[in-house]
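Trainee: Sharing a sequence plus its predicted fold:
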Amino acid sequence: MENIEIMGLVAAVLTTYSIVPQVYKTWSNKSTKDISLTMYLAMFLGVVLWLIYGIYHDSIPMILANFITAVLLFVMVVLKLKYK
């Protein structure tokens, strides 16, 4: 594996992990009053587009990071709709 791919994987792990605490807090507290649905929908759409881009370029770091992030963002959108 090339160094640039390793760097991509590290970046993918860090950026993907960054949303985990928010998902956990929202899930635990069952409160989304301070969460912007518009922001999460826009972010979800952007991440899905990055996922498609990563698939097109056959980039494992982009595919993994954006797939996992899309799932986490989808969970946040569902929680926002459920706990409004």
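Mentor: Structure's in. What do you need?
Trainee: Please count neighbours and contacts with C-alpha atoms only from this point.
Mentor: Noted.
Trainee: Can you give me every residue that contacts I63?
Mentor: Shown in contact with I63 (C-alpha atoms under 8 Å, 6 or more residues apart in numbering): L51, I52, G54, I55.
Trainee: Please compare the first structure with the one that follows:
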Amino acid sequence: METELIGGLAATLTTASFLPQAARVIRTNDTAAISLWMYLLFTFGVALWGAYGLLIGSRPVVVANAVTLTLALVILVQKIRHVRAARTKSRPR
């Protein structure tokens, strides 16, 4: 029981720490200061943590990573759109 409690607390804190960044990007639609490669790696890593949580049957790991993955994907999609838009603008006509 203590193990799950510690896991739940850790999952809550790490997911909560991500929320201000996600909220800011969603609110402002500004991803200029975010590294595309970092977010690609981060999102893939979060997906793998979620898979790991499923494999070991840990609800805190699964739930926390599902929430974080959802938010990370929203930000990643916005970042990719912004990168593509910037590339389109910078192409000579």
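Mentor: Ah, there it is. Here the structure is a predicted model, which is why all the values come from computation and not from measurement.
Trainee: circling back to that earlier point, need the buried ones from the contacts of I63 of structure 1 selected in PyMOL.
Mentor: To isolate the buried ones among the contacts of I63 of structure 1 in PyMOL, judged by 16 or more other C-alpha atoms under 10 Å, type:
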select buried, resi 51+52+54
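Trainee: Reduced to three states, what does I35 of structure 1 come out as?
Mentor: Secondary structure assignment for I35 of structure 1 (DSSP: H, G, I helix; E, B strand; the rest coil): coil.
Trainee: Out of the contacts of I63 of structure 1, which comes closest to I68 of structure 1?
Mentor: Nearest to I68 of structure 1 among the contacts of I63 of structure 1: L51, at 9.7 Å, using C-alpha to C-alpha.
Trainee: what sits up against the strand or helix carrying the closest one?
Mentor: Per DSSP states H and E, L51 of structure 1 falls inside helix 37-56. The contact list for helix 37-56 of structure 1, computed with C-alpha under 8 Å, 6+ apart, reads I60, M62, I63, N66, F67, T69, A70, L73, F74, M76, V77, K80.
Trainee: Now intersect the residues you listed with the helices, please.
Mentor: I60, M62, I63, N66, F67, T69, A70, L73, F74, M76, V77, K80 (DSSP state H).
Trainee: For these, give me TSV that also has distance to K30 of structure 1.
Mentor: Formatted as TSV, those follow (distance: C-alpha to C-alpha, whole Å):
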residue	distance to K30 of structure 1
I60	34
M62	31
I63	30
N66	25
F67	24
T69	20
A70	20
L73	16
F74	16
M76	11
V77	13
K80	9
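Trainee: Thanks a lot, see you next time.
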